[in-house]
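**Student:** take a look and give me a structure for this.
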Amino acid sequence: MPMPRKVCLLAILLTVTLTPVDMHAEPAAWYKWRSKLNTHVVCSQTWPGEGWEQMTTAYRDARCEKPKKN
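**Tutor:** Sure thing, here's the model as predicted:
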């Protein structure tokens, strides 16, 4: 049994409308975190825990070598 025309058009409209939402996402930034106890620095996307402070620059890679452009 063929799908009614209105239902088919509605399905196409919803698909076209909702698809671009996913296309604008970008990966989370990486940050350098400095230990408050010593001079140790790590690169992470998330807070390593208490005793760490985030340094200011955001990076695009897991080695914190490529600064993120705004």
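**Student:** rest of the way, CA atoms for contacts and neighbours
**Tutor:** Fine.
**Student:** show me the longest strand that occurs in the chain.
**Tutor:** Assignment by DSSP state E gives strand 52-59 as the longest strand of the chain.
**Student:** other SSEs contacting it?
**Tutor:** Applying 3 or more Cα pairs under 8 Å, 6 or more residues apart in numbering; DSSP states H and E, one finds that strand 52-59 makes contact with strand 30-35.
**Student:** report the angle between the strand it packs on and strand 52-59.
**Tutor:** Interaxial angle, strand 30-35 versus strand 52-59 (axes from the mean of the first three to the mean of the last three Cα atoms, to 10 degrees): 150 degrees.
**Student:** so which other helices or strands are in contact with strand 30-35?
**Tutor:** strand 41-44, strand 52-59.
**Student:** another sequence for comparison is provided below:
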Amino acid sequence: MKRLSLIALLPLLVLALSAPAAPAPFYLWQSLVTGRYLCVAHNPGKGWVRHAGPYNNAACRSH
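**Tutor:** A predicted model of the protein is given here:
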């Protein structure tokens, strides 16, 4: 029984190992309250609007 379950899980393991992992894109967010800018890969919450992006680095620069 153990051998059968290992054989059944083998294709899932192969798929999981072959899946490419990429960093999350960064966006430049602007505060609606203060007007300041923030560069993060996730939504900072209420009061922020996405200003520009996506960027591939945490400095929100195109290079």
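**Student:** after superposing, what score do the chains get?
**Tutor:** Once superposed, the chains reach a TM-score of 0.66 (TM-score structural alignment, normalised by the length of structure 2), with 56 aligned residues with a Cα RMSD of 2.5 Å.
**Student:** and Lys46 of structure 2, what pairs with it in structure 1?
**Tutor:** Counting by TM-score structural alignment, Lys46 of structure 2 corresponds to Glu50 in structure 1.
**Student:** my bad, Ala22 of structure 2
**Tutor:** So, by TM-score structural alignment, Ala22 of structure 2 is matched to Glu26.
**Student:** now that match: how far from Lys66 of structure 1?
**Tutor:** Computed as Cα to Cα, to the nearest Å, the Glu26 of structure 1 to Lys66 of structure 1 distance reads 15 Å.
**Student:** who has more neighbours out of the two?
**Tutor:** Lys66 (12 against 7; other Cα atoms under 10 Å).
**Student:** contact partners of stretch 53-68 of structure 1?
**Tutor:** Stretch 53-68 of structure 1 has contacts (Cα atoms under 8 Å, 6 or more residues apart in numbering) with 29-36, 43-44, 47.
**Student:** buried residues, that stretch. List them.
**Tutor:** 54, 58-61, 64 (16 or more other Cα atoms under 10 Å).
**Student:** how about TSV for these, with distance to Leu10 of structure 1 added?
**Tutor:** Shown next, in TSV, are the buried residues of stretch 53-68 of structure 1 (distance: Cα to Cα, whole Å):
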residue	distance to Leu10 of structure 1
Gln54	47
Ala58	42
Tyr59	41
Arg60	39
Asp61	41
Cys64	45
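**Student:** one step back: the helices and strands packed on strand 30-35 of structure 1: which one's closest to Ile12 of structure 1?
**Tutor:** Ile12 of structure 1 lies closest to strand 52-59 among these, at 38.3 Å (Cα to Cα).
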